[in-house]
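K.L.:
The following comprises the amino acid sequence and a computationally predicted model.
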Amino acid sequence: MCNFKRCLLVLIILIFSTINCFADEKKEEPIDKADLEKQISYALGYDIFDKLQENFDLDLDAFTMGARDNFEKQPKLTEEKLKQTLVSYQRIARQKQIERIKIESKENREKGLKFLEDNKLKTDIVTLPSGLQYKVIAAGDGALPKATDTVECHYKGTLIDGTVFDSSYQRGKPATFQVGGVI
C-alpha cells in the first residue's frame, strides 16, 4: 500500500512538474467558477495525457476508465497489479528517455566536432594541443600567471549556435578564480 502510494505520488509529481509554470500572464476576463473548474479539468487532462503519451501510446478509453474508476473509488485492478503496471510504465518511459538521450548525445557530439573543425580554420582562433580553442580579443603585455595564481577576468561562454550560457559581462563583474582550477 505504502509503496503504491509512493509510486503514484512520484508519477503525479512528475506529471505536474512538466506543466509550464512560467506561462505569459495576460489579463483574463472574469470566468464563472463552474466554467473555470471545467476548463482546468480539461486543461489538466489534456496536458497529462500529452505528457504521458510521449513515452507510451495510451489507450484513451482505458485511460478515461482508470480516471473515472479512481474518481468513483471503484478500481478494476488490485493495488498490487496497479503498482506492477506503473513500475512497468516507469521502466518503459525510462528506457525511451535513455534512447532519446543517446540519439541527442550522438547528434550533439557530431555537431560539436564539426564546429571545432570549422572553427580551427579561422585565422583569429588559437587551438591548443588539448583541443581547447580560444580567440584573443586584446593581447596583454603583462606577466603570465602561473597555474597557482588567482586571476580576475571577464568571459563569455557560448554554445555552438551562439547561445550564451554564462557571462561575467552580463553579471557586470569580472570573475575571480585560480588559473589551475578552471576547466
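P.N.:
Thanks, I have the structure now.
K.L.:
Please make it C-alpha for all contacts and neighbour counts, starting now.
P.N.:
Will do.
K.L.:
all strands of the chain, in order?
P.N.:
125-127, 133-135, 150-153, 156-158, 164-167, 175-178 (DSSP state E).
K.L.:
Identify whichever of those strands lies nearest to residue 41.
P.N.:
Of all those, strand 164-167 sits nearest to residue 41, with 37.1 Å by C-alpha to C-alpha.
K.L.:
Of all the strands of the chain, which one is nearest residue 98?
P.N.:
strand 164-167 (24.4 Å).
K.L.:
Mind giving me the packing neighbours of the closest one?
P.N.:
Applying 3 or more C-alpha pairs under 8 Å, 6 or more residues apart in numbering; DSSP states H and E, one finds that strand 164-167 makes contact with strand 156-158.
K.L.:
Contacts only, for residue 125.
P.N.:
For residue 125, the contact set (C-alpha atoms under 8 Å, 6 or more residues apart in numbering) comprises 119, 133-136.
K.L.:
Structure two is appended below for comparative analysis:
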Amino acid sequence: MKYIALALLSLATLSVTAQQKKKTVKKTTAVKPLLATKTDSVSYAFGRDIGGTLKNLEITNWNKELIGKAIVSALDGQNSLIEEDQLRMVIQSAVTEAREIKEKENLAKEQAFFTENAKKTTVKTTEEGLQYEVLVEGTGEKPTRENEVTVHYTGTLLDGKKFDSSLDRNEPLKMKLDRVIEGWKIGVPLMSKGAKYRFYVPSKLGYGSQNMGVIPPNSILIFDIELLDFVKDAV
C-alpha cells in the first residue's frame, strides 16, 4: 500500500543524505561463534536459511535426507543426478503444483467462512460479495470512488495476524479510492464521516491469487476502517 512506497522513499532520502555527509569509519565487531566453532555457526546459519526458504514454498512432500545429500554433492562439486537443464523445470513444476493446491485450500476455506459469516445478524453482504459490519455509524455525506479519503485502518488475515495498520504508525492514510483494492472501492463509499466499519473482503475483491508476501494467495482480508474525512474532486 501507500506506506510501503513512502517507506522506500524515506530510505532513499536517508541514503542520499548519508552520502552527502562526511563518511565515518565504523569498527566492525567480530561475531562470536554461537556453536563450537565459527565454521559450525556459519554452516548451521546457511542450513537454517535454506530450510526456511524451502518451508515457505509450502511443498509438503520432502525427502529430507536427499536434500542434505544434494547440498553436500553441490558443495563438493559432484555431478548432479538430474541434468542441470532439467533441475529448473522440476523446481518450477513442484512450486506451481504446491501453489495451486494451496490456492484451492484457501478458496474452500473462504467459501465456508463467508457462508457462515453471512448468518450473523450484524453482517451485511453487498451484491459483489463484500461483507461488513457497522461498528460506529457516521453522519452526513458519503464519498464516491473518485474522492480522496482520509482513514485509519487495521488489516488482518483470517487467523488474526495483522499485516498492516495506520494506527500503529499513528498516521492516517490519505488516498484516492480509485487507487485501492476493489473491496475498499465498494466498502468505503458506504460510510459517512466518523463511521467505523469492519469489512470482510473475499480474495476476488482483494489481491486474488497474487502472493503479497505477508498476504498469501487467495486470502480473506479483514479491515477495520474509520472514515475521518474525504475531499471531493481531489487531483
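P.N.:
Arrived safely, thanks for sending. Please read these numbers as outputs of a predicted model, since none were measured by experiment.
K.L.:
could you dump the strands of the first structure to TSV with distance to residue 77 of the first structure?
P.N.:
Listed next are the strands of the first structure as TSV, based on distance: least, C-alpha to C-alpha, whole Å:
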stretch	distance to residue 77 of the first structure
strand 125-127	62
strand 133-135	59
strand 150-153	63
strand 156-158	52
strand 164-167	48
strand 175-178	59
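K.L.:
so how many other residues sit close to the alignment partner in the first structure of residue 133 of the second structure?
P.N.:
Counting by TM-score structural alignment, residue 133 of the second structure corresponds to residue 135 in the first structure. Per other C-alpha atoms under 10 Å, the neighbour tally for residue 135 of the first structure reads 11.
K.L.:
Find the residue closest to residue 135 of the first structure in space, skipping its chain neighbours.
P.N.:
residue 125 (4.8 Å; C-alpha to C-alpha, 6 or more residues apart in numbering).
K.L.:
What's the match for the one you found in the second structure?
P.N.:
Under TM-score structural alignment, residue 125 of the first structure pairs with residue 123 in the second structure.
K.L.:
any idea how far residue 170 of the second structure is from its match?
P.N.:
Distance from residue 123 of the second structure to residue 170 of the second structure, counting by C-alpha to C-alpha, to the nearest Å: 29 Å.
K.L.:
Same check on residue 196 of the second structure?
P.N.:
Taking C-alpha to C-alpha, one finds residue 196 of the second structure at 17 Å from residue 170 of the second structure.
K.L.:
Equivalent analysis for residue 51 of the second structure, please.
P.N.:
37 Å.
K.L.:
With the first structure overlaid, report how far the longest helix seen in the second structure is off on average.
P.N.:
Scanning the second structure for the helix with the most residues, using DSSP state H, yields helix 84-117. Here the mean offset of helix 84-117 of the second structure against the first structure after fitting is 1.0 Å, by mean C-alpha distance after the TM-score superposition for the first structure.
K.L.:
Share the number of residues neighbouring the closest residue to residue 40 of the second structure other than its chain neighbours, please.
P.N.:
Ranked by C-alpha to C-alpha, 6+ apart and with sequence neighbours excluded, the top spatial neighbour of residue 40 of the second structure is residue 33, at 7.9 Å. Neighbourhood size, residue 33 of the second structure [other C-alpha under 10 Å]: 12.
K.L.:
likewise residue 18 of the second structure?
P.N.:
When neighbours are counted by other C-alpha under 10 Å, residue 18 of the second structure comes out with 11.
K.L.:
how about it, what does it touch?
P.N.:
Per C-alpha under 8 Å, 6+ apart, neighbours of residue 18 of the second structure: none.
K.L.:
equivalent range in the first structure for the longest strand along the second structure?
P.N.:
The strand that spans the most residues within the second structure, counting by DSSP E, is strand 221-231. Following TM-score structural alignment, strand 221-231 of the second structure has no partner segment in the first structure.
K.L.:
and that strand, how far from the chain's centre?
P.N.:
Distance of strand 221-231 of the second structure from its chain centroid, counting by C-alpha atoms, centre = their mean, to the nearest Å, is 19 Å.
K.L.:
Repeat that for stretch 85-99 of the first structure.
P.N.:
17 Å.
K.L.:
Equivalent analysis for stretch 102-113 of the second structure, please.
P.N.:
That offset, for stretch 102-113 of the second structure, works out to 17 Å (C-alpha atoms, centre = their mean).
K.L.:
That one corresponds to what range in the first structure?
P.N.:
Counting by TM-score structural alignment, stretch 102-113 of the second structure corresponds to residues 104-115.
K.L.:
neighbouring contacts of that stretch?
P.N.:
By C-alpha under 8 Å, 6+ apart, stretch 104-115 of the first structure touches residue 160.
K.L.:
residues of that stretch that come out buried?
P.N.:
Residues of stretch 104-115 of the first structure include none that count as buried (16 or more other C-alpha atoms under 10 Å).
K.L.:
about what we covered before: tell me the most packed of the contacts of residue 125 of the first structure, by neighbour count.
P.N.:
Those, ranked by neighbours (other C-alpha under 10 Å): first place residue 119, 17 neighbours.
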